[in-house]
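Asker: Okay, here's the prediction I keep looking at, along with the sequence it came from:
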Amino acid sequence: MKTIRAGLLALITFTASAQAEIAIQPVTSPGGINAWLVEESAFPFTALEIRFRGGMSIDPVEQRGVINLMTALIDDGAGDLDAESFANARDALAAKFNFDASDDNISVSARFLTEDRDEAIDLLRLALTEPRFDADAIERARGQVLSRIQSDQKDPDTIAGDLLDRMAFGTHPYGSSGMGTAQSVAALTRADLQAAFGSAMSRDNIYVAATGDINAEDLGILLDKLLGDLPATSAPAPERADWALEGGITVVDFPSPLSIVYFEQQGMKRSDPDFFTAYIINEIMGGGRFSARLMTEVREKRGLTYGIGSYLVPQNHAEILLGMFASGNDTTAEAIDLVKAEWAKMADNGISEEELAMIKTYLTGSFPLQFDGNAQIARILVDIQMDDLPLDYVQTRNAKIEAVTTDDIARVAKQLLQPENLHFMVVGQPEGLSTTP
């Protein structure tokens, strides 16, 4: 029976169709908890996405890594159920729970069948209100984190990213790994984890979306039952992160035939009126297509890398424009020069009408394909809420893309793309490159 029900849940998740038009209902529970709902009763299944703003950036300075370790332990035993009993109860319902921490958020994702909704919510509520933090579970999770920290010290990608963060943000939480250090993680106690749980999982920083076989009235009741007993307020967010990274090159010696290169400058706030224009600029420059300019120039024409991309990363307390690639030690310097040249080329010359038309076709055509399944829709709805976008964003987004002109691109590219401010972090043994001020 368990196998059959688990298979049904997987089938329902897989066969939920992509939706270009989705009807989003705002829901407020009797207790005042807000959520967005997309009701779809064709399958007896619901996906619930919960996000708590704050994440690993609210770690106390002396307890770096506590939110990360705490999140890993939320469903590792709760109430009167130890870790094994909790897992067995969840599996018997064919429910899926996932807990994850990032710099800015803690996410809780749940999927369950309609016939088991009450039992699944009772079990999830137990994890969200009475996590056990048993000694053996803490040591098991701590060991996993310490192993990851040790491994990352030998990983060139992690070395590059962590050093760039430290140079850009200094002592701000963004300037260090949310996993913490071996010393800080080793010192964390059960009391620290309990305090972190109380400071991070609260009603004042919560965002919720549900999709599937549930109506607004039932969702409101569910929200109060599941979340109504959480603490009212969370720990304060950190201050805005000051940007300290200047243009240049930093080389970290690492024995490898390849150099790992991360490059970075300040980005743009998601709330900026020009964000859609910047989004198009980045997609043309370094988006995940073989026709993107960096892919064309660095890979296709010259074969200097297998892949290269750039990303706009608007975080809660800072904005980044980040890129990365790997290249042979003998070709890294050439690849870096090409990146800077392409940055300057778009800043100086903008793009053609034809290039803009092509990227608009791609971006507007691919957008509906993102709504592939209830769980994915729920995640997108929470993302929209956290970006403070309106309820009709799904319907109006493509029109905003279409409204961008080549004049907009030219104006914003001059402001956004700053080749002189790009900093390249190179981990490897690149020929002809050394650290510059």
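Answerer: Nice, thanks for sending it over. Numbers count the residues shown, from 1 in each chain.
Asker: from here on, contacts and neighbour counts on C-alpha atoms
Answerer: Fine.
Asker: Next, find the distance separating the residue nearest the centre of the chain from residue 385.
Answerer: Centroid-nearest residue in the chain, with Cα atoms, centre = their mean: residue 102, separated by 6.7 Å. Counting by Cα to Cα, to the nearest Å, the gap from residue 102 to residue 385 is 17 Å.
Asker: in the stretch 1-150 of the chain, which spans are helices?
Answerer: Ranges of helices in the stretch 1-150 of the chain, per DSSP state H, counting those that start in this stretch, are 2-15, 66-72, 83-92, 117-129, 135-152.
Asker: what's the closest of the ones you listed to residue 192?
Answerer: Across the helices of the stretch 1-150 of the chain, residue 192 has its closest neighbour in helix 66-72 (7.2 Å, Cα to Cα).
Asker: now for the closest one, which elements pack on it?
Answerer: Secondary-structure packing of helix 66-72 (3 or more Cα pairs under 8 Å, 6 or more residues apart in numbering; DSSP states H and E): strand 96-101, helix 135-152, helix 190-200.
Asker: what's the spacing between residue 213 and residue 176?
Answerer: Per Cα to Cα, residue 213 is found 42 Å from residue 176.
Asker: The two: which is more packed in?
Answerer: In this view residue 213 and residue 176 are compared by other Cα atoms under 10 Å, and residue 176 has more residues nearby, 22 against 19.
Asker: quick one, what contacts the more buried one?
Answerer: Applying Cα atoms under 8 Å, 6 or more residues apart in numbering to residue 176 gives the contacts 162, 165, 166, 170.
Asker: Alongside the first one, take a look at this:
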Amino acid sequence: MLASPNSLAATSTLAAAKIKRVVSSGGIEAWLLQDATVPLIAVEYAFGGGATQDPSDKSGVSRMVARLLDQGAGNLDSTTFHQRLDRRAIELSFESDRDHFGGSLRTLKDNKDEAFDLLRMALTSPRFDPADVERIRAGQLANLRHELTDPSSLAIRKFYEITFQDHPYARQAGGTLDSVPKINLADLKGYVRGVIAKDTLKIAVVGDIDPEDLCKLLDCTFSSLSDKSNLTPIPDVVATKPPQRVFIPLDVTQTFVTFGGPGVRRIEPDFMSAFVVNHILGGGLTSRLFREVREKRGLAYFIGERLVWMDHSSVFVGYSGTHADRAGGTVEEIERQVRHIAETGPTPQELDDAKSYVKGSQILALGTTSKLARTLLQHQLDKLPIDYLEKHDEVVDAVTLEDAKRAAARLWGDGLLTVLVGRSPVP
């Protein structure tokens, strides 16, 4: 059942008022939102590193580690480990993106001790049993083979290769058909030793637990990790400057288009202006691209665009699917809309509507314990203050029409990097 606007607003107020920074006796820090409404606890955590820490010739290591950590730990093989999780309805998962390695824990309050202990075991003593390693490797290779016939996967992969060239961001987190077979046990264990450490750890906890109990569990779970990670330094990088167009031939009826260019980083003063104006161009069913390309002209089956920010760079990325015969008209209209907003910026009404949406979407992001925990973790990774939820609407409201016009010119003034996958190139 959907929460009512009033209940969502109440959730936002509750979050802003009660978020606390707790530090255990062992020095483990977390942001805590204590809420006893239901006997649930949601935990989100992340370590610095992610796929950028894969060896340059063995992309895919971090993804394999993420899929293997819950496949047995300590004296528990994969089957027994999952039986323990299932018996207590504990949800435990791991993931890796470009910059971070982390995961989620969901548990009932009564099962918190066992849940946190299973997380401890997974992080500190993963088994990496040969049968599990080969099963996960086979699944990863199957996904990669599928992506070779998937136009959207091919387009986004090529886009990041062009955008970041020889930077680690150009590599695919899932690896390649050449790299994944080379990954060995030493690579997996070396990744864990180098990345999973206390110095880069960020934790967000939401639910029915008090600070004292949480501190005890934090020490039990994380205190035995290495104090210091061993990360390869990653340089900042500016995305390749547009315009540029690449075509990848693939015998499919639908042509897939990915387009984008340099964005605005989260730490920059213009970020919120860029975020708001980006919504106006491509952020939903009311966006210019959706209205002009899909609704008015019927050129595309779908279209959208978003701002993507990372620790060392930022891009805007758009996507569209269209019939092969309409690919030329689709790309032409996308480029026309991009030029127009870069030259004139948004209208005052568009800006007001977008600011209202951005503020409302923030409230929707706080509607459950899991969403709250993810939001609080992201705020930490973005180096935002602990009271940012209280300040968010003020930051959005402070975006002026001139700010939005400046951001639009910066984002789209140089045009687009465009990748098309389909039967024939666009003229």
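Answerer: Happy to help now that I have it. Worth saying up front: this structure is predicted, and the values here are computed from it rather than measured.
Asker: Can you pull the TM-score for these?
Answerer: Laid over one another, the chains give 0.94 as their TM-score (TM-score structural alignment, normalised by the length of the second structure), with 417 aligned residues with a Cα RMSD of 1.6 Å.
Asker: What is the aligned counterpart of the residue nearest to the centre of the first structure in the second structure?
Answerer: Superposed on the second structure with TM-score structural alignment, residue 102 of the first structure falls opposite residue 97.
Asker: quick one: contacts for its match?
Answerer: Going by Cα under 8 Å, 6+ apart, residue 97 of the second structure touches 50, 51, 173.
Asker: Give me the secondary structure label for the alignment partner in the first structure of the last one.
Answerer: What that stands for is residue 173 of the second structure. Under the alignment by TM-score structural alignment, residue 173 of the second structure pairs with residue 178 in the first structure. Secondary structure, DSSP: H, G, I helix; E, B strand; the rest coil: residue 178 of the first structure is coil.
Asker: count of neighbours near residue 178 of the first structure?
Answerer: Around residue 178 of the first structure there are 22 residues (other Cα under 10 Å).
Asker: end to end, how far does stretch 175-195 of the second structure reach?
Answerer: End-to-end distance of stretch 175-195 of the second structure (Cα to Cα): 18 Å.
Asker: Tell me which residues of that stretch come out buried.
Answerer: Neighbour-count burial for stretch 175-195 of the second structure, with 16 or more other Cα atoms under 10 Å as criterion, is recorded at 175-177, 179-181, 183, 187-189, 191-195.
Asker: Then stretch 60-80 of the first structure?
Answerer: Buried residues in stretch 60-80 of the first structure, counting neighbours by 16+ other Cα under 10 Å, are found at 60, 63-78.
Asker: could you give me the residues in the second structure that it aligns onto?
Answerer: Using TM-score structural alignment, stretch 60-80 of the first structure pairs with 55-75 in the second structure.
Asker: from the middle of its chain, how far away would that stretch be?
Answerer: 19 Å (Cα atoms, centre = their mean, to the nearest Å).
Asker: list the contacts for the alignment partner in the second structure of residue 257 of the first structure?
Answerer: Mapped onto the second structure by TM-score structural alignment, residue 257 of the first structure lines up with residue 253. Neighbouring residues of residue 253 of the second structure by Cα under 8 Å, 6+ apart: 323, 324, 422, 423.
Asker: Looking at the first structure, which of these hold up?
Answerer: Counting by both residues aligned by TM-score structural alignment, their matches' Cα atoms under 8 Å, the members of the contacts of residue 253 of the second structure that carry over to the first structure are 323, 324, 422, 423.
Asker: which of those are buried?
Answerer: Buried, going by 16+ other Cα under 10 Å: 323, 324, 422, 423, out of those.
Asker: Identify the farthest-apart pair in those.
Answerer: Distances among these were taken as Cα to Cα; the most separated pair is 323 and 423, at 10.0 Å.
Asker: any common contacting residues for these two?
Answerer: Common contacts of residue 323 of the second structure and residue 423, defined by Cα under 8 Å, 6+ apart, comprise 253, 255.
Asker: okay if I get the contacts of residue 176 of the first structure as JSON lines plus secondary structure and distance to residue 267 of the first structure?
Answerer: Listed next are these as JSON lines, based on DSSP: H, G, I helix; E, B strand; the rest coil; distance: Cα to Cα, whole Å:
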{"residue": "162", "secondary structure": "helix", "distance to residue 267 of the first structure": "18"}
{"residue": "165", "secondary structure": "helix", "distance to residue 267 of the first structure": "14"}
{"residue": "166", "secondary structure": "helix", "distance to residue 267 of the first structure": "17"}
{"residue": "170", "secondary structure": "coil", "distance to residue 267 of the first structure": "18"}
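Asker: Of those - the most surrounded one?
Answerer: residue 165 (21 neighbours).
Asker: Would you enumerate the residues in contact with the residue mapped onto that residue from the second structure?
Answerer: Using TM-score structural alignment, the equivalent of residue 165 of the first structure in the second structure is residue 160. Each residue near residue 160 of the second structure by Cα under 8 Å, 6+ apart is listed here: 169, 170, 171.
Asker: for residue 343 of the second structure, same thing?
Answerer: Neighbouring residues of residue 343 of the second structure by Cα under 8 Å, 6+ apart: 408, 409, 413.
Asker: same check, this time on residue 19 of the second structure
Answerer: Residue 19 of the second structure sits in contact with 31, 32, 33, 34, 386, 387, where contact means Cα under 8 Å, 6+ apart.
Asker: Tell me the buried residues within these.
Answerer: 31, 32, 33, 34, 386.
Asker: Now the alignment partner in the first structure of the fourth one. Nearest residue, chain neighbours left out?
Answerer: Aligned counterpart of residue 34 of the second structure in the first structure: residue 39 (TM-score structural alignment). In space, not counting the residues next to it along the chain, residue 39 of the first structure is nearest to residue 212; the distance is 5.1 Å by Cα to Cα, 6 or more residues apart in numbering.
Asker: pretty sure the one you found contacts residue 36?
Answerer: No: contact criterion Cα atoms under 8 Å: residue 212 of the first structure and residue 36 do not qualify, at 11.7 Å.
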